[in-house]
Structure formats: C-alpha cells, structure tokens
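Student: Sequence plus predicted model, see below.
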Amino acid sequence: MFCYQCEQTAQTDQGAGCASQRGNCGKDEQTSDLQDLLIHAVKGIAQVATAGRSLGVSDPVADAFILKAMFSTLTNVNFNPARFTRMIADAAVLRENLKAAVVQAASARGVAAPVWAGPAAWVIPEEVGELLAQAECAAIRAGEDQVGADIIGLRALVLYGLKGVCAYAYHALMLGQSSQEVYAGIEQALDFLANEPADVQSLLDMALTVGTINLSVMALLDAGNTGSFGTPEPSQVRISPVAGKAILVSGHDMADLKVLLDQTAGQGINIYTHGEMLPAHSYPALKAYPHLVGNYGGAWQDQQKDFAEFPGAILMTSNCLIEPGPRYRQRIFTTGPVGWPGLRHLEDHAFAPVIQAAKALPGFAADAEEKTITIGFGRDAVLSVADTVIEAVKGGAIRHFFLVGGCDGADSGRNYYTDFVEQTPQDTVVLTLGCNKYRFNTLDLGSIGGIPRLLDMGQCNDSYSAIQVASALAKAFDCGVNDLPLSLVVSWFEQKAAAVLLTLLALGLKGIRLGPTLPAFITPTVLQTLVDAFDIKPIGTPEGDLAAILQTAAE
C-alpha cells in the first residue's frame, strides 16, 4: 500500500504518503490495493472505449461505470473491499463485451481490429488473493525507478484530477445530465495514462485538458441542480434543532435528498442537512418541503462527534465518510458510491430502512434556541446586484474581493482560513464555497451598501458559479479576470479540489494561494513549473498574505 492522494497523508520514511497497513483516512491495505487495481481495470475499459469511439462504438453502461468506479476510489468514499472486488469483476465483463463490439465494428468496416496492450490486455483474476498479488504493478508509483518522481507526480496530478471530474460527472448523471463529449474526454485521458506517458509537457497539457473537461462537467451539474430544483436564492437556514424525529443527510447528492424528502413527506420526520448538503436550503424546490428544517453540525471532519450526538438516523450519500463510531454505527446508512464494511448499504433509493430507523429513534425532545445563517449567493443572486457591486467598486466602497473556499480538514493549519477572513478589511467582500466555509460561516462581517460582506456561494462544484461571476465582472470592467480586484485563497483536501484547481489553471487564473500544505505528489521541480506558469503561492500567515495581496492590488 502507498497512497498520497489527499492532504491528510502521513509523513513516513518513504516520504509523504500512507504506506502502513492503514491509511490516515481509515482504509486498510487491502482496500487501498483493490482501489489501485480497480483504477487499472478502468484504464483498460477506457482504452477499449476510446478505440471504439473511432469506429462508432460507444457503451453508456461502461461510461456510467467509469464514473462510479473512479468516484468510489476518492478519499473517504468507499472502504469496503468486497465492493471493490465486485467492481473489478464487473469491469472485466464490461471490458470484454466492449472489445467484442469493437472487433465487430472493425470487421464491418473492413479494418484491422485493435491490438490490445497494457491494462486493456490485463488478464483479471477472479480470486482475491491472485488479484492482490498483482497490486504492485497497478500502484500509483509503479515505474518510478525508471521515469522518476516528477513524472509519477504528474501522472498522479492527472489521475487525481480525473477522479474529481468523474465524481462531479456522476452527480450530474444522477440528475439526468450527461455528455458524450465529456465521457470521451475522460476516457481519452485515462487511455493517455494507460500508455504510461513520460513527457513533462504532455502531462502538463493533459492536466489542463482535464481542467477544461471539468469546467464542462460543472456546467452539466449546475444545469442538473438548477433544472431540477430551481435557481439558488439567498436564504436563512436554521442551524439549531427542532423537536421531533429526525434524519441527517450528509454528502453532496441533491438527487438522493430530493427522493428522501418525497419518501418522508407527511410521516412526521424532520430532515436535516450536514456538511456539503447545506446549499440544498437555497434551492426553491427543496426548501419548499416544510420538513427540511435545517442544517446540523459542521464540516465533514467533525462527523464522529456530530453523528454521535444526533438522535436520529443518518444517510451518507457521497464523500466524506469517516469510520463510524459505536454510538451511531447501527443507525448510519450508505448509498451510491459510499461504503464501509458492516454498514447497511441501500440501492435504487430504497430508503425505507432509514425511515424506519428514524421512527424508532427518539429524535430531538425540544426546540433549541433558534440560530440561523444566510446562504444562497449563487451567480444569479450576485449578478442581480451587479450594477450595485460595480458602482461600489468604482466609488471605492468595495476595495477588494476574496474567494476563500475549498475543502476543510482535521489537520492543523486550517485555522489560517478563519483568521484570514476575520482580518479582511471592512471595505472588502468574502466569497466562499465548499466545506471550508464552516471555518467562518457563522461570523458576522456586516455589509457594504446592503451587500453582505460574506457571501456563501454553495458547494465546491459551485466554483462554476464563481467563475461565471468573475467572467461577468471582468466583462463589465473591460478587463481580464486576472486584472479584477479579486484574490483566490484556496484550501484543498481531496480529488474534487484537484479537479477544480486544474479548471482554474486551465482558465489562466494566476496568483492562487493554496494550502494548508501543498500536494505530496507535486515534486519541487513540478511545483516550480506551476509557480512559473501560474504564480501559485503556498499560503503563509494571514497577516502577511493579506498585506501582500492588498499591496499588489494597490500598485
């Protein structure tokens, strides 16, 4: 086992990475190795799918499988080795069926059938022991002794970005949004990795291509959310409990939440969101349900405490899952790509067990003191007051905008983001998205001419919304996005954040401050390349970074 795909990776004698029998996220060695083997199998499907598309062959089942399989390997999603073993077996069947279709199409056109190599030619064992015996050849650092750490790190950057892209595309697919162009791009990138590229420039180019694909995927997901639930609008959300039976929904999947709301309507059960589900309260079609009563708890890393204290059932729809504690292990359920050994996993929106558990549990005995926060400042809400914002900037009332967002996490150093936001001057505005906002979303920063100084734009995928706002403002000011009085201060944790970062780089954004630590798979040489091309800056101190940003803006 070796894994360094997330920010919480261990520091070992092999460098920054989890290399023992258990990763810091909680996955064991067997699960980690099976995840690597599943990725290897998925690369094989992508090789065949890419060849097939050139012959007019495509397989929507294989396309969807790639999304879910890749999503399942993200940090804190699926820890169940049995599920990975089944997915690898499914991958073998899908690949061979697709091969047969490609061979048939080649024959019909009178051309030679492709000759398969690499993962596409891998003979996938059926027995788990035989599978695990081959884990080393599928490991993320396989071949490092031949090509060096820089190449391996760049391959990892492309792969981890692709994992994030697939996760967003899976969420979009669950809302009925798909794109053959996107799926072809994902498969071409995986095919590229399957051929073990060793050229720095081609790897950097592919990383930016992945970022461009992710922009299309985030547009799909945005269309799925707004098309299904309406346009987000500024909304007050209760963050203190109310009396009654209760279900807590965590993760990112709005489609799962909508189905659960339908299934619990009129049953006397209150539904609460948790973590990245908080933005649900800004969508008109979701907040119209009277039993969607509020948000409970904080960011994902606090869930063991939050879930233990929640007196109802819990449904985990996507990342980020931590090993369930004994106080709630019997009342937490998983769905979609999520899994943990021993937890009850629900398929096809069959949520009856969650509802039954909620009815059997005590729920909240009484209303707590009412506390609220304001969310829902998506692009439509912000751009609806664009004229006011523009005039405030031109008149000097607003000096600067800070986008402070991304992933939260448990390691030290993330108090930087709280301190940074607290110290922003009164004539500046803070935009935020992702679960990083839990560091400061209860702060009262006041307002400027009726515009709140703290604007919550939504989930991490709502980076798309922030990009649209920045583009619109740049057009209004007749300048480039990099010339706006806007600075990005980003926290990363896992692979969705890697995908968003690649999107920002693909769009040419520069000067991003990134923390709390830089990815372990980015070597000093590669980092210098990114610094030279995009002026990426590791975070320093809140005081120093604020002073530097405002000084540069004033020049």
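Tutor: Happy to help now that I have it. Numbering: from 1, shown residues only.
Student: make it CA atoms for all contacts and neighbour counts henceforth
Tutor: Noted.
Student: how far away is the closest residue in space to A365 that isn't next to it in sequence from E369?
Tutor: The spatially closest residue to A365, leaving aside those adjacent along the chain, is A243, at 5.2 Å (Cα to Cα, 6 or more residues apart in numbering). Separation of A243 from E369 (Cα to Cα, to the nearest Å) stands at 11 Å.
Student: here comes the other one, which I'd like you to weigh against the first:
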Amino acid sequence: MVSLTTADNLPRSGGNQLNPEEPDRIPVYFETKPKEYSMFCNQCEQTAKGTGCTAMGVCGKQPEVSDLQDATVYALRGLAIAAQDAAAKGVREQGMGHYTAARLFSTLTNVNFDPDRFVPWVHEITAMRDDLVRKAGLSYTSGPAAFVPGADAAAIVQQAAEHGTLTLAPDEDIRSCMQILLYGMKGVAAYADHAAILGQEDNAVYDFLYKGLAAGFDGKARDLNDWVGLLLECGNVNLRTMELLDAGNTGTYGHPVPTEVPLGHRKGKAILVSGHDLRDLHELLKQTEGTGINIYTHGEMLPCHGYPELKKFPHFYGHFGTAWQNQHKEFPQFPGAILFTTNCIQKPQASYQDNVFTTGLVGWPGLTHCENRDFSAVIKRAQELPGFTEDAPGKTVMTGFGHNAVLGVAGAVVDAVKSGAIRHFFLVGGCDGAKPGRNYYTEFVEKAPADTVILTLACGKFRFFDKELGTIGGIPRLLDVGQCNDAYSAIQIAVALAKAFDCGVNDLPLSLVLSWYEQKAVAILLTLLALGIKDIRLGPSLPAFVSPNVLNFLVENYNIKPISTAEEDLKAILG
C-alpha cells in the first residue's frame, strides 16, 4: 500500500502530470448546489465541457431525474449506515443487499430516465431503513440515516440540492476519491445485480457496498490514505463480483465457444435485444419459440451468441447494429420490436419509439415496461411490424473467446510467443461513445503489426469488430472476449499466461489500451489497479471527477497514460 496520509502528500502543480496544460477540472466546493445549476452530474466521459452537466445531461437526463438519482443515492447511504449498525447487533435482512445493488445500479448512466420510477424507490428505501432501525433498536437524529423524503418528486428534488456530489467534502482531493468510490460502486452494483439474478451472491460484496455508501457519513475520520484504501478495496470486491457473474453466466448457459455470427438478417418477424442481461434474452427466446419471430442482438448482447444454452434456439439468428450511441441512426432501419434489458438506452426517436420496450431497471418516460419478464407486449408488437421481407445473410463476425476457450489453446499460444510468431498482445476494449477521438481505437487495431494479437471486450470493440485481421498459427488475431463484465475473463487469461511464463502480469508482452464511458469502466479500472497492473493507456479523455492531485498520484504509482496517437503509442509499446 502506498503512503498517502494527507493532501500535502499528493504533488501539486499548475496542471497534472498527464497533461500539464490541463486546468483544474474539479468545480469549486459548494455547501449546496449553486442556484444557477439545475443539476450537477459528471459521472460519465461525455459530461458537458469536461466538467459536468448543469442544465441537462448529455445523455438526455433531465434535471429532475438527476436530482432524484442523487436523492436515491443519499437514501441508500442511510440504509447502508443502518445495515452496518444492525449487522453489528446480529440483525441482517435477507434480500436487502441485492435490493441495495439494484437501486444503486438504477442511477448508472443510461439506465433509467423515468422520474416516476425513482420517487417510489426513494420512499421504499427509507421505509426499509426505518423498519431495520426498529428491528435492531437503533436511533438516528441526523444525516442520511434520518433522511425523510418529501411526499412527491418536486419536494424530493428540493431536498436533493443538499445531497449531490458537489457537497461530499470541502477538500477537492477527498471529494474526488469519494466520487471515484461512488462511481466504482455503481459498477460493482451493476455486476452484483446481474449475478444475483442468476443465483450468485456473496454477502461480502453487499457488505462492501454498505461500507462504501456509509463512508463519509458514518462519523469515522478518514484521510486520503484511507480513501485510497477504499478505492483499492472496491477494485478487489469488483473482481469477486465479476467472478460471481462469470459463474452465473457460465453455470447457467455454459462456457462460451467460438461462434460465427451473421451481421445480416433473414426473412421474418424480428425482435432486437439490447443491454447486457442473459436471463432476459433466455426468457425472450423461450417465449418466442414457434412464433416465427427471429431474435437479434444489439450492442453488448453480441457475445450471447457464444453461449451453448442460448445457441440451441434456432430462431436466435444474428446481430444488428453497433454500439449504443448509434441507435438513433440504426434503430429506424430495424423493422421489428426492440427490447432494452439494462443500461445503454437513449431517448427514442418518434420514428421508432412505439417499437421500444424496457424491462428490469431500465426506464424511459412513456415507454411500455415489461414486468417480471413477461414479454407478451414485445412479441405482439413484433408480430404487427413487417419484419425483414427477404434473406440477407451479410458479413459474419466471431465471438465466444472467453477464458475457457482461450485457455483451452493456451499451449499453442505460449508456443507461438516463444517461437516469436506472436510478439505482443493488446487488450483494446472498454466503453464506446459518441465523443470525438474514439477513432483512435480503430486506427490502433488496424495499424497493430501482423505478429500481434488483439483481445477485446465491451462495446468499444464495435469500432473494429468486423475487421479481417487474419490468424497466427490458426489463432485469430482478433479475439472477442465478451461483454464489459467479461474483463474477468481477460484477467484470467493474463494470470494464466503469467503463470505459464513464470512472471508477473506486468512482465507479460501485454498492453492495455482502454476506453471508458460509464461507471462499470471505473469499477474495472479500480480492479486493475488493485491487482497492481501498470502502464494502462486510457482515453479518449480523462474523468472530470479525478482531481489533478489524485490524477498525479495515479500516474506516479501506476504509470497511467493518456492515449496519444495510434502510431506514437504502438511505437512506444513495441519499440
């Protein structure tokens, strides 16, 4: 553990070590949200002006929803404090951990934009807290554990002004760490919710969410060293959470196998499934058997084609479209119904909004929400729409290179490295987005030498997923490891290679070139740091919630670098 006991331990300068010309991007501290701000949100990569959205979210989030999300987080902090204190007395409520994760997940970027969903959740959270307080004989008179939400959305929005991220701490470096922790926990919560849906839970994960949510509000004094410790703990907990999700996915649907997926379509009615949730897709496949409807994946659902139990359905056909930010251009071309299972939704355009449905935690005002995985409304709409009128198989792409598949040929991979056939591995992956600069990742993959292998995951791969890069000794040069949560697979591959070569992960011929957009990327980055992985290249821009001093600390201790140009970075890595 590095020593970091006060703000003075962090180097201070006019800028930061990644970019000395870049000014301090953290807004000044306010006791409450400034009157000229109708909201404040800086949790995603595309936040306005690189500092924060203060009038409306770049994602489309309205100020009311942003404030209701802040109130939801504040209410969850109160529940977490009560949960910790009750546990100390031997009182633990079954299901409360998963509930906490799900509600925290609902505040992640591009998940839920519907204010009508958040108001009852805030009241539900505080009612659950009060019930726990009574059962455990606790008492609170101030802070989030005593928070009493207003009766309606307008009242809660007024209260939220006192509980946003700008009010977390007067010291910008501690506030920065608190924000990094919160956003990392949102990523953990997303994976924990997915895992719990598939029957994989660990109270240690939930206990950390309680600990992290309570931190800063539980009366315990913490210096910067303590906050850094919490960030690394969050990274370790996220690794465990991704392990649970991997066990849920593979235990339920089998280990992914290399699979060729058509990017075209075939004649017939159609439903497009976006998001990340395998259980939702499986239920939809079962409910559409024998209906003549073909099921297509969108975005991060592409890797689902590699799971044996999902591949069994003959009407599970192909993949349509690319990453989440292109849906406004692509969805008008899809002649069927569209189902969103987790985050990635954007404001539907009038041309196709009647075709869009949500389920689980996803919400958008006015859209039909499918409760309890009853997709009859989606099926009905698909049958009303024309579907595809002719076959057009189109190009194909490969997916299904999870850790089980790659490690199955580990011997050949090791031999190829030892013989010099494979010079280097690049993990090029992460979130995609609309902000300029992401063409870097396409150029990087295109210009990577022919004796290198590209591992990729998450929706960042859609910048290059259909490139024909060839093979090395029968091993494809482009290996799609899976969804963002399948970073666990990538880690397992790296650990296995390090063991085979009897070296540390940082000594492998492996470089991480990552793109980020939302909070799951924050959780994964904390996991990589907790594992001691260094020399990560990160882009396309730096998080607005990382203060210059904290950024410099990460540079000094982990050698995090910003992306530059594909040519310069390849030259620096390969020599």
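Tutor: Perfect, I can see it now. Because the structure is a prediction, the values reported are computed rather than measured.
Student: Overlay them and tell me the TM-score.
Tutor: The TM-score (TM-score structural alignment, normalised by the length of structure 1) is 0.95; 536 aligned residues with a Cα RMSD of 1.2 Å.
Student: Is there a neighbour count for the aligned partner of the residue nearest to A365 of structure 1 in structure 2? I'd like the number.
Tutor: The equivalent of A243 of structure 1 in structure 2 is K267 (alignment by TM-score structural alignment). Other residues lying near K267 of structure 2 total 15 when counted by other Cα atoms under 10 Å.
Student: K267 of structure 2 and Y317 of structure 2, how far apart?
Tutor: Per Cα to Cα, K267 of structure 2 is found 11 Å from Y317 of structure 2.
Student: Likewise for A448 of structure 2?
Tutor: Here the distance between A448 of structure 2 and Y317 of structure 2 works out to 32 Å (Cα to Cα).
Student: cool, and P335 of structure 2?
Tutor: Using Cα to Cα, one gets 15 Å for the distance from P335 of structure 2 to Y317 of structure 2.
Student: cool, Y517 of structure 2 as well?
Tutor: Spatial separation of Y517 of structure 2 from Y317 of structure 2 under the definition Cα to Cα is 29 Å.
Student: My guess is D569 of structure 2 contacts P562. True?
Tutor: No: proximity of D569 of structure 2 to P562 does not meet the contact threshold set by Cα atoms under 8 Å, at 9.7 Å.
Student: Have a look at the two and say which one is more surrounded.
Tutor: Between D569 of structure 2 and P562, counted using other Cα under 10 Å, the more crowded position is P562 (20 against 16).
Student: List the contacts of the more buried one.
Tutor: Neighbouring residues of P562 of structure 2 by Cα atoms under 8 Å, 6 or more residues apart in numbering: 18, 537-542.
Student: What's it aligned with over in structure 1?
Tutor: Pairing criterion TM-score structural alignment: the partner of P562 of structure 2 within structure 1 is identified as P538.
Student: Name the nearest residue to its match, ignoring sequence neighbours.
Tutor: Leaving aside its chain neighbours, P538 of structure 1 sits nearest to L514 (5.0 Å; criterion: Cα to Cα, 6+ apart).
Student: same thing with D507 of structure 2?
Tutor: With Cα to Cα, 6+ apart as the criterion, D507 of structure 2 has its nearest non-adjacent residue at 7.8 Å, and that residue is A498.
Student: What distance do you get for the one you found to A405 of structure 2?
Tutor: Between A498 of structure 2 and A405 of structure 2 the computed distance is 17 Å (Cα to Cα).
Student: try T389 of structure 2
Tutor: According to Cα to Cα, T389 of structure 2 and A405 of structure 2 sit 36 Å apart.
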